[in-house]
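Colleague: Dropping a prediction and its sequence here:
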Amino acid sequence: MLEYIAFDADDTLWHSEAHFGEAQAQFRLLMQQYLNGSYEDRYLQETEQRNIQHYGYGVKGFGLSMIETALELTQGRISPEHIRFLVNLTKELLAAPVRVLPEVEAVLDELSGDYPLMVITKGDLLDQETRFLRSGLSEYFRCLEVVSEKNPFTYSRILRRHRIRPERFLMVGNSLRSDIWPVLEIGGQAVYIPAPGAQEPLPMDDSTPGQYVRLGSIGQLPEWLEARLLAA
């Protein structure tokens, strides 16, 4: 019997990566003006990875990484107008409409009557709280947990605080690395619903405890839960 079901937010409940992709495309065009078309996306990605320890995950860190990358690649030649452009691009990302993914609201409406639900998501606290409220989905959840990193320690801490036994906890998300593997490591259950076109690492080796279920869409979740309950 499940005591709690948790959902990831970005690209599990609402669109996220598409907004970043659009911003990266605009940044690419800007850098190509300065670098005679020789810009590569890995430059920004490397800066982001380097800055996670300072800024964490989220739009603000992404915006600061764009500015830092631009300054480095242009050796400080980037104009104040283009710096302002990057600042405004970051603000546009923060204000972007929250587009809930298909089937999400119907699934939450169905499940919230039978299970307590929570959201566990990485990112900036203010940004994710704002998105959560603007999504129109907050009525279906008991709580929102915004964390700087998703690892076994983080999940264990959340479960202890809410007095949830790991074996009766189910995490639903689109990332094997942050939504699935850490939950399995602490003895929890997990459902993996990949985002379209997502590139994920290979499954864990056989020595890792637990297994996850992979579904094609979130719309299949209620049926899977019902079948699981009947089988039990």
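Modeller: Received it, and whenever you're ready, just let me know what you need. Numbering: from 1, shown residues only.

Colleague: From here on, just use CA atoms for contacts and neighbour counts.
Modeller: Fine.

Colleague: Tyr192 is in contact with Ser178, isn't it?
Modeller: No. Tyr192 lies out of contact with Ser178 (CA atoms under 8 Å); the separation is 10.7 Å.

Colleague: Neighbour count: those two, which is higher?
Modeller: A direct count of neighbours by other CA atoms under 10 Å for Tyr192 and Ser178 places Tyr192 higher, at 22 against 17.

Colleague: Skip the chain neighbours and tell me the closest residue to the more buried one.
Modeller: Distances taken as CA to CA, 6 or more residues apart in numbering put Arg214 closest to Tyr192, at 4.7 Å, once the chain neighbours are dropped.

Colleague: Can you get me a residue count around that neighbour?
Modeller: Arg214, neighbours per other CA under 10 Å, totals 15.

Colleague: So what's the gap between the lengthiest helix in the chain and the chain middle?
Modeller: The residue-count maximum for a helix in the chain (DSSP state H) belongs to helix 17-35. Distance, stretch centre to chain centre, for helix 17-35: 21 Å (CA atoms, centre = their mean, to the nearest Å).

Colleague: Take this one as well and set it beside the first:
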Amino acid sequence: MEVDYSKITVVGFDADDTLWVNETYFREAEQKFAKLLEGYETMNTIDQELFKMEIKNLELYGYGVKGFMLSMVESALQLSNNKVSQATIGEILNLGKDMLRQPVELLDGVKEVLRELSKNYRLIVLTKGDLLDQERKLERSGLSEFFHHVEVLSDKKEENYIHLLNHLEIDVNEFLMIGNSLKSDVLPLIEIGAQAVHVPFHTTWQHEEVKIEDGDYTYLKINKLSDIVEYLK
């Protein structure tokens, strides 16, 4: 598609599943969690109830592994009618701790893309989740040198982006956001007058899924992050 990025001076990047692997670890933990509780319910029911618990708790815990851990514990108590053993609760907590200890696996071409774009653009990270965990992952990633600013948001809605862009004194017409989530990284930016690029990841949390009709929004979709370089020369 034809895009005009001639006014762009600042490029924002989502982190999880845009720069490095993240959702895969949640799916693996969910499968292990369901296995731990298979004596109480079917695997499908366990998955559904855990998701409901996560959504119910989002307002309290926000996004990230720690909130996910608490939702798993609460779901285990609920699904077992408070009969789940202390040992199983310990195993659930270890699932979360293992997630927090995961090495940072960069997606293909990320470092090369950031190195190239940083020559001509100011690069920032706009992610959501747990502050300590995201800071830890960025440090482990070896990508910090490419970014002028890193922001961990409680959510990624229009008002969050507007507030941040104003705070950083970034003109909305000069900003381009790149991310894997239509709901969080693309549509809110288009709504406020910025531009956005969608780079799908093979796994998407169902809370981030959104259906739109062709022609409702105008944005660039690329297959891999390295494809953006040809549009931002």
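Modeller: Arrived safely, thanks for sending. None of these values were measured; they are calculated from a predicted model.

Colleague: what TM-score comes out when they're superposed?
Modeller: The TM-score (TM-score structural alignment, normalised by the length of the first structure) is 0.92; 224 aligned residues with a CA RMSD of 1.6 Å.

Colleague: re the thing from before, got a list of what the residue nearest to Tyr192 of the first structure touches?
Modeller: Val191, Tyr192, Ile193 (CA atoms under 8 Å, 6 or more residues apart in numbering).

Colleague: Next, format those as a markdown table and append secondary structure and distance to Gln26 of the first structure.
Modeller: Formatted as a markdown table, the contacts of Arg214 of the first structure follow (DSSP: H, G, I helix; E, B strand; the rest coil; distance: CA to CA, whole Å):
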| residue | secondary structure | distance to Gln26 of the first structure |
| --- | --- | --- |
| Val191 | strand | 34 |
| Tyr192 | strand | 31 |
| Ile193 | coil | 29 |
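
Colleague: quick one: which of these is nearest Thr74 of the first structure?
Modeller: Closest approach to Thr74 of the first structure among those (CA to CA): Ile193, at 40.0 Å.

Colleague: quick one: what's aligned to that closest one in the second structure?
Modeller: Alignment note: Ile193 of the first structure maps to Val199 in the second structure; criterion TM-score structural alignment.

Colleague: Then Ser112 of the first structure?
Modeller: Ser112 of the first structure maps onto Ser118 in the second structure, by TM-score structural alignment.

Colleague: go on, Gly21 of the first structure?
Modeller: By TM-score structural alignment, Gly21 of the first structure lines up with Arg27.

Colleague: and Ile212 of the second structure, how many neighbours does it have?
Modeller: 9.

Colleague: would it count as being in a helix?
Modeller: No. Ile212 of the second structure: not assigned to a helix; according to DSSP: H, G, I helix; E, B strand; the rest coil it is coil.

Colleague: Give the equivalent position in the first structure for it.
Modeller: Checking TM-score structural alignment: Ile212 of the second structure goes with Pro203.

Colleague: List the contacts of that match.
Modeller: Leu176.

Colleague: in the second structure, what residues pair with stretch 67-85 of the first structure?
Modeller: Residue span in the second structure matched to stretch 67-85 of the first structure, by TM-score structural alignment: 73-91.

Colleague: Tell me the buried residues in the matching stretch?
Modeller: Val73, Glu74, Ser75, Ala76, Leu79, Val84, Ile89, Glu91 (16 or more other CA atoms under 10 Å).

Colleague: Next: stretch 45-65 of the second structure.
Modeller: 46-47, 49-51, 53-55, 57-58, 61-65.

Colleague: Then stretch 94-107 of the first structure?
Modeller: Under 16+ other CA under 10 Å, the buried positions of stretch 94-107 of the first structure are Leu94, Val98, Val100, Val104, Glu105.

Colleague: wait, what's in contact with the first one?
Modeller: Residues near Leu94 of the first structure by CA under 8 Å, 6+ apart: Val59, Asp127.
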